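K.L.:
Predicted coordinates and the sequence they were generated for:
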Amino acid sequence: MAPANPNLSESDRAALVGQLMNARRAVRDALASGDSAALREARAAVDAAKVALGERGPVWWDGDADLNRRMAKNTPYAEWYASLDNQT
């Protein structure tokens, strides 16, 4: 999981985490009820909360690109990764 944007105030972060938890419960409930429209809406709410928290969407930090969810061999860390002894 990506970290939340540290530039958010504690009150904003707490409110967004609350929204995320509510949206996740809505996903659970929609799955249980089989309501596909509610499920789409709930998943959109999860995504919106994660974007607002900085866990998805444009990067909030300065510097290098987001290499999360990339295979190491396809990143600038490829040489380092290839040198590790514990590859399977």
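P.N.:
All right, it came through fine. Residues are numbered from 1 along each chain as shown.
K.L.:
From here on, just use CA atoms for contacts and neighbour counts.
P.N.:
OK.
K.L.:
which ones are touching the closest residue to Leu39 other than its chain neighbours?
P.N.:
Distance criterion Cα to Cα, 6 or more residues apart in numbering; nearest residue to Leu39, sequence neighbours excluded, is Ala30 at 5.0 Å. Ala30 sits next to 36, 38-39, 42 when contact means Cα atoms under 8 Å, 6 or more residues apart in numbering.
K.L.:
what about the residue most central in space within the chain, distance to Arg13?
P.N.:
Nearest residue to the geometric centre of the chain (Cα atoms, centre = their mean): Glu55, 3.9 Å. The spacing between Glu55 and Arg13, counted by Cα to Cα, to the nearest Å, is 12 Å.
K.L.:
let's bring in a second one:
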Amino acid sequence: MSDGSSEEARWFVVDGRRWRRSDPTLPSEVEERLLHHLGRGRSGVRTAKRAGDEEALAAARHRVRVAKVGLGERGDPWWEQDPDVRERRWTDALAGLDGLDGLDGRE
């Protein structure tokens, strides 16, 4: 597992665009849940765009944003955060995402 000390551990490039990698310290179960929410959000964005539903689009984009912050792909760089802040980041993100559905983390 990478500690994020190299540029290669922090970023990847697709079609000339640099993207931040997910936090490598995420526990696998947490990463799985965040990716599930991210997929639901992305699907919701596509559906809302097709339907022209601006309210649903905003809600779906919010889900995507919160999932990406939880993964460490948005917000403060994960490699600049201490372990407690990193854990609080993903814990808060999951609580918020699960709360969107009124869930306690199980689907």
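P.N.:
Yep, that arrived. Model, not experiment: these values are computed from the prediction.
K.L.:
Please state their TM-score.
P.N.:
With the length set by TM-score structural alignment, normalised by the length of structure 1, the two chains reach a TM-score of 0.68; 63 aligned residues with a Cα RMSD of 1.3 Å.
K.L.:
What's the residue nearest to Leu39 of structure 1 aligned with over in structure 2?
P.N.:
Mapped onto structure 2 by TM-score structural alignment, Ala30 of structure 1 lines up with Ala48.
K.L.:
Helix, strand, or coil at its match?
P.N.:
The local conformation at Ala48 of structure 2, judged by DSSP: H, G, I helix; E, B strand; the rest coil, is helix.
K.L.:
Assess the claim that Glu55 of structure 1 and Asn5 are in contact.
P.N.:
Yes - with contacts counted by Cα atoms under 8 Å, Glu55 of structure 1 reaches Asn5, the gap being 7.5 Å.
K.L.:
Not counting its neighbours along the chain, what's nearest the counterpart of Arg61 of structure 2 in structure 1?
P.N.:
Under the alignment by TM-score structural alignment, Arg61 of structure 2 pairs with Arg43 in structure 1. Leaving aside its chain neighbours, Arg43 of structure 1 sits nearest to Val27 (6.3 Å; criterion: Cα to Cα, 6+ apart).
K.L.:
residues contacting that neighbour?
P.N.:
Here Val27 of structure 1 is in contact with 38-39, 42-43 (criterion: Cα under 8 Å, 6+ apart).
K.L.:
most surrounded residue in these?
P.N.:
The residue in those with the most neighbours, by other Cα atoms under 10 Å, is Ala42 (23 neighbours).
K.L.:
List the buried residues for the host helix or strand of it?
P.N.:
Assigned by DSSP states H and E, Ala42 of structure 1 belongs to helix 36-53. Of all the residues in helix 36-53 of structure 1, those buried under the rule 16 or more other Cα atoms under 10 Å are 38-39, 42-43, 45-53.
K.L.:
can you check stretch 41-53 of structure 2 too?
P.N.:
Neighbour-count burial for stretch 41-53 of structure 2, with 16+ other Cα under 10 Å as criterion, is recorded at 41-42, 44-45, 48.
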